[in-house]
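J.: predicted model, plus sequence, below.
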Amino acid sequence: MMRKNEKERYAMESLLRSVYGRAEAEYVIKKSRFIATVCEVKTEAEAAAFIESVRKHYWDARHNCSAFQIGAGGQIQRSSDDGEPSGTAGRPILEVLKKRDLTNTAVVVTRYFGGIKLGASGLIRAYSHAAALALDEASVVDYTPFTVLTATVAYPLVSTLERFAESHGVLITDRAFAADVTFTFEVPEGNSAAFMADLTNTTNGRASLQKTGTVVKPVPVTES
């Protein structure tokens, strides 16, 4: 995964933000245990399978409340209170996802009842807090489109291209050595024209440039 850096020359615009992989956190209040599990999901079927797997793992828990968003802009949204009073569990979990602009993400908060009732407002706070704790533990990525470009140059220009790529925060994904050297770059989509213009200037027009495709990659979100 490519890393974001505030010093990068070319800005990146993501398609969506999601957790990457899986994470878990636990919160205890008034003897009730809230265990939140988060996972990346890309379809409703994946979300349903994840929720069921957590339910089976914590089979003896009283509640396994859940929420998920799928698609850019969160076109698909689902939540379940799983026996808790209506609106006190699933919806608060979903609101945490929406507040953080996380999609393709599912959260299950498992509750082991401690014998002391929390009330509606207490449940809302507890489920929200548990979900937030698990999301804090999760890796978060921006799925970002990159244009794949090749640049073919003579051997004396190899170090020039390598320095150019490093200084502009652009990833070199391949080098092919023949009569000349062909570099393959991944450039944030929307910046390919600027990249090609800059590279042409740097090499005084001695690089043969070509667009070859587009890829979407997860870019870790780092705290600024």
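T.: Cool, got the structure. Keep in mind that this is a model prediction, so the values were computed, not measured.
J.: for the rest of this, base every contact and every neighbour count on C-alpha atoms.
T.: Will do.
J.: quick one: stretch 59-79 to chain centroid distance?
T.: Relative to the mean C-alpha coordinate of its chain, stretch 59-79 is positioned 17 Å out (CA atoms, centre = their mean, to the nearest Å).
J.: an error on my part: the question was meant for stretch 56-73.
T.: With CA atoms, centre = their mean, you get 19 Å for stretch 56-73.
J.: quick check: closest non-adjacent residue to residue 141.
T.: Spatial nearest neighbour of residue 141, excluding adjacent residues (CA to CA, 6 or more residues apart in numbering): residue 220 at 4.3 Å.
J.: the one you found against residue 140, yeah?
T.: Yes: with contact defined as CA atoms under 8 Å, residue 220 counts as touching residue 140 (6.0 Å).
J.: tell me which residues touch the residue nearest the centre of the chain, please.
T.: Residue closest to the mean C-alpha point of the chain, counted by CA atoms, centre = their mean, is residue 141 at 2.6 Å. Residues near residue 141 by CA atoms under 8 Å, 6 or more residues apart in numbering: 17, 18, 19, 20, 218, 219, 220, 221.
J.: same question for residue 124.
T.: Counting by CA under 8 Å, 6+ apart, residue 124 touches 87, 88, 89, 92.
J.: select only the buried ones of the residues you listed in ChimeraX?
T.: In ChimeraX, a selection of the buried entries from the contacts of residue 124 looks like this (16 or more other CA atoms under 10 Å):
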select :88,89,92
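J.: here comes the other one, which I'd like you to weigh against the first:
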Amino acid sequence: MEGQPAEPSSYLTIARPGDAEIEVKRSRFLARLRRVTDEPGAREVVDRARKEHWDAGHHCSAFVLGPDGATMRSHDDGEPGGTAGAPMLEVLRGHGLSDVVAVVTRYFGGTLLGAGGLVRAYSEAVRMGLEEEGVVRRQRMQLVELLTTPAGAGRLEHDLRSRDVVVRGVSYADPVVVTAAVPVTGVENLRSIVAALTSGEVSLRPTATEWVDLPG
């Protein structure tokens, strides 16, 4: 719509789900980070942590959603205001991440940490979780179906991958369909690559667009 910024063509998120734990003055901080795409999904991760660690004192959370990171929420869950959820959110934002929720469960160890100690502990737990999971770039890609023969499918898939074309799958029907993913502006370039590889014997059929994790 006119006047609205264009949606980003790529963004960063976590590569895989992961967990981390740190201990500060006998208080245990258990971090879990998960990829999510909407608020219900994020809240489900928080609820699951509550159920699994029902005897813990706090389940603080933060999440960022959307390719542009426009939706951001944080919750201190009973910790002093601004000492848990907000620092966790800042770690996610500092790494430029979206479509991710972080939950840090705290088991109190008997020693008060003070505001500064809590900020450091919750932040460090999330940073440790990110080190465990790693980061991946997601890009909006155009899916293109390449119609070929059973005899040529394997070679075509190999040649595409060797040219860093993302192959999403192969359907062995009649004809065989090799599904490739290219940047939304890269269909004509793919057409040229395929024509050179197959002497023009393979036809292309652009289909939908979707977000794809790029190879690391």
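T.: Thanks, I have it. These numbers come from a predicted model, not from an experiment.
J.: where do the strands sit along structure 1?
T.: 16-20, 22-29, 32-40, 63-70, 76-80, 105-112, 139-153, 171-177, 181-188, 208-220 (DSSP state E).
J.: got CSV for those, with distance to residue 194 of structure 1 too?
T.: Putting those into CSV (distance: least, CA to CA, whole Å) gives the following:
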stretch, distance to residue 194 of structure 1
strand 16-20, 24
strand 22-29, 37
strand 32-40, 34
strand 63-70, 33
strand 76-80, 36
strand 105-112, 34
strand 139-153, 12
strand 171-177, 15
strand 181-188, 10
strand 208-220, 12
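J.: skip the chain neighbours and tell me the closest residue to residue 109 of structure 2.
T.: In space, residue 109 of structure 2 is closest to residue 27, 3.9 Å off (CA to CA, 6+ apart).
J.: count the residues that sit near residue 21 of structure 1.
T.: Neighbour count for residue 21 of structure 1, taken as other CA atoms under 10 Å: 13.
J.: report the aligned residue range of structure 2 for the lengthiest helix in structure 1.
T.: Ranked by residue count, the top helix of structure 1 under DSSP state H comes out as helix 119-137. Matched against structure 2 by TM-score structural alignment, helix 119-137 of structure 1 falls on residues 114-132.
J.: quick one: buried residues of that stretch?
T.: Buried-residue list, stretch 114-132 of structure 2, by 16+ other CA under 10 Å: 118-130, 132.
J.: now those residues as JSON lines including distance to residue 100 of structure 2?
T.: Formatted as JSON lines, the buried residues of stretch 114-132 of structure 2 follow (distance: CA to CA, whole Å):
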{"residue": "118", "distance to residue 100 of structure 2": "22"}
{"residue": "119", "distance to residue 100 of structure 2": "20"}
{"residue": "120", "distance to residue 100 of structure 2": "20"}
{"residue": "121", "distance to residue 100 of structure 2": "20"}
{"residue": "122", "distance to residue 100 of structure 2": "16"}
{"residue": "123", "distance to residue 100 of structure 2": "15"}
{"residue": "124", "distance to residue 100 of structure 2": "17"}
{"residue": "125", "distance to residue 100 of structure 2": "15"}
{"residue": "126", "distance to residue 100 of structure 2": "11"}
{"residue": "127", "distance to residue 100 of structure 2": "13"}
{"residue": "128", "distance to residue 100 of structure 2": "15"}
{"residue": "129", "distance to residue 100 of structure 2": "12"}
{"residue": "130", "distance to residue 100 of structure 2": "11"}
{"residue": "132", "distance to residue 100 of structure 2": "14"}
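J.: nearest to residue 19 of structure 2 among the residues you listed?
T.: residue 129 (5.4 Å; CA to CA).
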